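>>> Need a 3D model of the sequence below.
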Amino acid sequence: MHCQWETFVVDPRPVYRYQVMGNRYTPKITRSSSSSRADNRHVSLVFLHAVGMFKESFEPVIEILLKSPLDIQSPSGSPMIVAEAWSTECPNHGQSAVLNADDIRGENGGPCSMNDFADAVYVYLRSNPG
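The predicted model follows:
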């Protein structure tokens, strides 16, 4: 992989009923001086998976985005550099389902709606993981 990643778990309970897990991906190599210029816009991307998928689904795309600077410009014309990418996981999918198994079981295995997923992402990002 041309990027490095860390997994962060946020426990916002009782504000939100589940723990929320996500991965943060950053470039493995230091960007060149041309990509570090002050007029460049460094952006963070947030990826949300589809129902039945998991947070690692986007790793091939994230790797391409972080591998080398893309020729993308902001509306002001400044070059945009992808500094990091986040991929959060719905609380009842993938590794998060294992993490939240007791809480999910306590609710009789009730499904998480897309609104629940949106709430999970909101509390996750607001907690400033990493």
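
>>> Please make it C-alpha for all contacts and neighbour counts, starting now.
OK.

>>> contacting residues for Val43?
Met80, Ile81, Val82, Ala83, Glu84 (C-alpha atoms under 8 Å, 6 or more residues apart in numbering).

>>> Also this sequence, please, to line up against the first:
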Amino acid sequence: MNLRPQYHLRPSPQGLLAWDVRKLIEQAAAQQLQPRLVALSAIAELEQRYWFSEPGDEPTPRAIAEHMKLVEAADTAYPILLDAQGRLMDGMHRAVKRLVQGHPDIWALQLPVTPAPDFIGVAADDLPYED
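Model prediction:
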């Protein structure tokens, strides 16, 4: 699977934490993690502000439509990725697709140890998005 550069972002007292999703997927593959079914109700991020959490990042109808295109295109054959505590690190569009389709669960890989972020204190717009 050839992925575009993308990041999992979390705010922290040290500034924004960013993980390169491609590296996370490589780590999961290297560890030969086995997928397991996870209840969508256990994914806390489905109940939280997620895509529209940055200042100026408003959930306009156009912005929602852009995410819905990504939801429709999401391939749920690929498991989502959870950190060691069960927090979502990759796969929100896939999780939303399963939710919209009325499914109660989704396949997931869970990292046994949450890796250190690739970037600390770098604004999302300043992360490297070119290969």
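
>>> Any idea what the TM-score comes out to?
Overlay of the two chains. TM-score (TM-score structural alignment, normalised by the length of the first structure): 0.24; 60 aligned residues with a C-alpha RMSD of 4.9 Å.

>>> from the contacts of Val43 of the first structure, which is closest to Ala101 of the first structure?
Using C-alpha to C-alpha, Glu84 comes nearest to Ala101 of the first structure of the contacts of Val43 of the first structure, at 29.5 Å.

>>> Name the next helix or strand downstream of the host helix or strand of that closest one, please.
Applying DSSP states H and E as the criterion places Glu84 of the first structure in strand 80-88. Moving toward the C-terminus from strand 80-88 of the first structure, the next helix or strand (DSSP H and E) is helix 94-99.

>>> okay, now the nearest residue to Ser87 of the first structure once chain neighbours are set aside: neighbour count?
Sequence neighbours aside, Phe47 is the residue nearest to Ser87 of the first structure in space, at 4.7 Å (criterion: C-alpha to C-alpha, 6 or more residues apart in numbering). By other C-alpha atoms under 10 Å, the residues close to Phe47 of the first structure number 19.

>>> Would it be right to say that Phe47 of the first structure lies in a strand?
Yes. Per DSSP: H, G, I helix; E, B strand; the rest coil, Phe47 of the first structure lies within a strand segment.

>>> Would you enumerate the residues in contact with it?
Shown in contact with Phe47 of the first structure (C-alpha under 8 Å, 6+ apart): Phe58, Ala85, Trp86, Ser87, Thr88.
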